[in-house]
Every structure is written in C-alpha cells, then in structure tokens.
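S.K.: A structural model of the following input is requested.
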Amino acid sequence: MWSAEDVARDSVRRQGDGLPLTAVGERVAEAAVREQEAAERALVGGTFSEYEAEPERVAGIWAAKHVEWRRVRDLMAQCSWSRYEPDRDVQGSEWARSRAERRQAVLSGHAADLVRRQDERDELRAELWLSAGPSRLIRVAADRADLRPVEVLAQLAERVVVGEDGRVSVPPFSPSR
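M.R.: Next comes the predicted model:
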C-alpha cells in the first residue's frame, strides 16, 4: 500500500501538470484548509463518506498534500517556472520512479505468489502406509538408487498411466537421481 506521502505526491504530480504558479498557490491554500478539516474530523472519529476511508488516513493524506503543494510552489518560484512540468521536477520524478518500481515489485511478487499457490493446489500430498512386503521392495529400490523411499514413490507416481478402461499401471523403470 502506498503511504500518505506517496498518494499525495502522485496526486499533486498529476493534478499540478501544466498549472501556473497562481493556481499552485491556490492549491496550497486549499490543501491547508482541507488538512485542518481532516484533522478535526479525525479527532471526532467515524469515516469520510466521500472517501470511505479512516479519518486518520485522510488527515495524513491531506497533510502530505499540503507539504507537497508547498514544495511544488517553492520549486516553481525558485526555478522561475511559469507552469508546473512534472518531468522537469527532478525530486518528484525520482519519487514517481521509486513508486513505480515498488508497485512493479509488489505486482511481480503477487503474480509469483499466485503461481506458487496454483502449483500447491496441483500438488498432491499424501501419507502412505504400505504393508511389510511392498515396503521392503521400495526400500531396496531406494537403497540401490541412493534415494529415500519417498523419492522412489514420487518417481513411481510420476510414471503412472491410466488406461481408457480406468486401469492404473506403471511401466517398468529404474529409480534414479
């Protein structure tokens, strides 16, 4: 999840694109008012119906927006920009790149997690109790192949063939590493 600062920086970057310095000054004033209102609402409790969010989160976002609008205003004044251009804002561009990288990392992690969960659903874990005779045969095969008995059983299961009539068989094979 993005922090309040991330949300504010992204919002200001998008909303500020092309705004003149006077309009950015108006956004600073608006953010100051909204920050105060949100802070007061956070003290009372409840949710903001327009955001369906917790009041503390909304208050944090408005405080961060106020800071970010002031930063943009000061940058524009310092650099004598007539309009805000996000691509010329080095610090803002670095933050945007960082957010994009973090977002991509989260999405990649989520995709990998989905694949892992699907693989887990496709796996079959079983506890198998064999009588003494078949158990000895599996142990002998495992010892000869320098494997554990469970590894021989896994190789056996991988080679199972189900015929059209439903019969299950395993073609002859030699367990190996």
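S.K.: contacts and neighbour counts: CA atoms only from here.
M.R.: Noted.
S.K.: What is the longest helix of the protein by residue count?
M.R.: With DSSP state H setting the assignment, residue counts place helix 90-122 as the longest helix in the chain.
S.K.: Return the residues in contact with the residue positioned nearest the centre of the chain.
M.R.: Geometric centre of the chain, nearest residue: residue 106, 2.7 Å, by C-alpha atoms, centre = their mean. Listed by C-alpha atoms under 8 Å, 6 or more residues apart in numbering, residue 106 has no contact partners.
S.K.: For residue 98, see how far away it is.
M.R.: 12 Å (C-alpha to C-alpha, to the nearest Å).
S.K.: try residue 31
M.R.: 24 Å.
S.K.: Tell me which of these two has more neighbours.
M.R.: Neighbour totals were compared for residue 31 and residue 98, and residue 31 leads with 22 against 13 (other C-alpha atoms under 10 Å).
S.K.: That one touches residue 61, doesn't it?
M.R.: No - shown here, residue 31 and residue 61 do not form a contact pair, counting by C-alpha atoms under 8 Å, at 9.9 Å.
S.K.: how about the helices of the chain, start to end?
M.R.: Under DSSP H, the chain gives helices at 4-16, 21-44, 55-79, 90-122, 132-145, 149-158.
S.K.: Output those helices in a markdown table, with distance to residue 164 appended to each entry.
M.R.: Shown next, in a markdown table, are those (distance: least, C-alpha to C-alpha, whole Å):
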| stretch | distance to residue 164 |
| --- | --- |
| helix 4-16 | 59 |
| helix 21-44 | 68 |
| helix 55-79 | 61 |
| helix 90-122 | 23 |
| helix 132-145 | 26 |
| helix 149-158 | 18 |
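S.K.: Here is the second sequence; please produce its structure so I can put it next to the first one:
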Amino acid sequence: MWSADDVVRASVRRQGEGLSVAQVADKGAEAERRERETRQQLNSPAVDRGPYDVDPEDLAEQWVARHAEWRRVAALMDGQGWSVYSTEQDVQGSTWARERDEQREGALARRAAWQRERQDARDELRAQVWLSADVSRRLRAITARTGLEPEQVLAQLADRVRIDDDGALTVDAFTPH
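M.R.: Model (predicted):
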C-alpha cells in the first residue's frame, strides 16, 4: 500500500523526534554507508540467498530513501535553525503523514466495503426453478399485470413466507409491487 519512501518517511519521523543536529547527521551518515553497502551487494555476483533473506533490491531502495529523508531532515533543521528535530514543526513531513493516514483510511474503508459485498454475495441465493406449465402460465399472467419479472414476483413471495410451528409454509395474501 505504501511506497518505500512512505515507509521510510514514517520511520524517520518516529526515530527523529527529539534528536539533535549531531544525532540527525549520524543517522544520515549511517544511511549513506548502508546505501553504499547495498549498492555494492547489488553489483556483486549473485549469492544463493535463503528463503528468509531480504531482497537486496528492496533493501537498496529502502536505504536510498532513508538517506534522502535524513538529508531532508538535516537540511530542514539547518535552514530553520533548530537544535532538535520536532515532527510537529516539520510541515512537509506532517503533510506526508496526513496523506499516508488518509490513504490508509481510504484503503481500510475500501477493504471493509469489499468484505461487506462478499458477505452479502455469500448470503444471496440464486436458484433456477422449474415450474409446471399451469403454474408457469399463472406466473406469466401475474407478471403481465404487474410489469414485474418472474424472479421479482417469486422473490416477493419468498419474502412473505412464514413457517408455522408444525413446519408448514404459509403466505398471507399480497399484491406484488
């Protein structure tokens, strides 16, 4: 759902809160070193990785994004004259965080709607009914008078069915609409 940049921005905001200029510089230097190391791994011959090893391309992408974000934070602190990083004062970072939250809420809402739709689909019943010629003629006559489809009349009939204590089915008189 989120790009590597989104994940890294959220992580840097969490890790960066309250860090001094020197600590942010250290984080940036570490990210730069890790970026360089992962690039070297990508350029080296392929090594047989185990099933739980991280994809080196994904890891490299994450360190590139992390390095860029620490540089942005360091430049912001330098430009604003901050001695300590504050997520509340970081307007761009806060905007990105809000956008991520909105994106997440939208995705959760879409997922919930999709799940409701799937549940509704499981609760629906589609049936093919074979009627005798006499019953079929009567149903066609009813649909001709009401302007409804045969399925609609049968659905309204099924909506009104009651089961008595002895298991008998009954339907009170009604006019299809």
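S.K.: what TM-score do we get after superposing?
M.R.: Put the two chains on top of each other and the TM-score (TM-score structural alignment, normalised by the length of the first structure) is 0.91; 174 aligned residues with a C-alpha RMSD of 1.7 Å.
S.K.: which residue numbers in the second structure go with the longest helix of the first structure?
M.R.: Mapped onto the second structure using TM-score structural alignment, helix 90-122 of the first structure covers residues 91-123.
S.K.: buried set for the matching stretch?
M.R.: By 16 or more other C-alpha atoms under 10 Å, the buried positions in stretch 91-123 of the second structure come out as 93-94, 97, 100.
S.K.: quick check, nearest of those to residue 83 of the second structure?
M.R.: residue 93 (17.4 Å; C-alpha to C-alpha).
S.K.: pretty sure that closest one is in contact with residue 87, am I right?
M.R.: Yes - between residue 93 of the second structure and residue 87 there is a contact under C-alpha under 8 Å: 7.1 Å.
S.K.: Find residues that contact each of those two.
M.R.: Residues touching both residue 93 of the second structure and residue 87 (C-alpha under 8 Å, 6+ apart) are residue 13.
S.K.: what's the closest of the helices of the first structure to residue 171 of the first structure?
M.R.: Comparing those by their distance to residue 171 of the first structure (C-alpha to C-alpha), the top pick is helix 149-158, with 9.2 Å.
S.K.: what's in contact with that closest one?
M.R.: Counting by C-alpha under 8 Å, 6+ apart, 138-139, 141-142, 170, 175 sit against helix 149-158 of the first structure.
S.K.: What subset of those is buried?
M.R.: 138-139, 141-142, 175.
S.K.: What is the nearest of these to residue 65 of the first structure?
M.R.: residue 175 (64.8 Å).
S.K.: Residue 133 of the first structure versus that closest one, what's the distance?
M.R.: 18 Å.
S.K.: Check residue 14 of the first structure too.
M.R.: According to C-alpha to C-alpha, residue 14 of the first structure and residue 133 of the first structure sit 73 Å apart.
S.K.: if you count what's nearby, which of these two comes out ahead?
M.R.: Set side by side, residue 14 of the first structure and residue 133 show more neighbours around residue 14, with 12 against 8, by other C-alpha under 10 Å.
S.K.: What about the closest residue in space to the more buried one that isn't next to it in sequence, how many residues nearby?
M.R.: Closest residue in space to residue 14 of the first structure, ignoring its immediate chain neighbours: residue 86 at 8.0 Å, by C-alpha to C-alpha, 6 or more residues apart in numbering. Using other C-alpha under 10 Å, residue 86 of the first structure has 19 neighbouring residues.
S.K.: which residues does residue 86 of the first structure contact?
M.R.: Applying C-alpha under 8 Å, 6+ apart, we find residue 86 of the first structure in contact with 13-14, 16-17, 92-93.
S.K.: Most widely separated two among the residues you listed?
M.R.: Farthest pair in these, by C-alpha to C-alpha: 16 and 93, 13.2 Å.
S.K.: Endpoints of stretch 81-100 of the second structure, how far apart?
M.R.: Stretch 81-100 of the second structure: ends 27 Å apart by C-alpha to C-alpha.
S.K.: What of stretch 121-129 of the second structure?
M.R.: End-to-end distance for stretch 121-129 of the second structure: 20 Å, by C-alpha to C-alpha.
S.K.: What is the distance between it and the centre of its chain?
M.R.: Computed by C-alpha atoms, centre = their mean, to the nearest Å, the chain-centroid distance of stretch 121-129 of the second structure equals 28 Å.
S.K.: about what we covered before: which two from the buried ones among the contacts of helix 149-158 of the first structure end up farthest apart in space?
M.R.: Among these, 139 and 175 lie farthest apart (C-alpha to C-alpha), at 11.4 Å.
S.K.: how close does the nearest residue to residue 100 of the second structure once chain neighbours are set aside sit to residue 63 of the second structure?
M.R.: Distances taken as C-alpha to C-alpha, 6+ apart place residue 6 nearest to residue 100 of the second structure, at 7.3 Å, with adjacent residues excluded. Remark: distance between residue 6 of the second structure and residue 63 of the second structure (C-alpha to C-alpha) = 13 Å.
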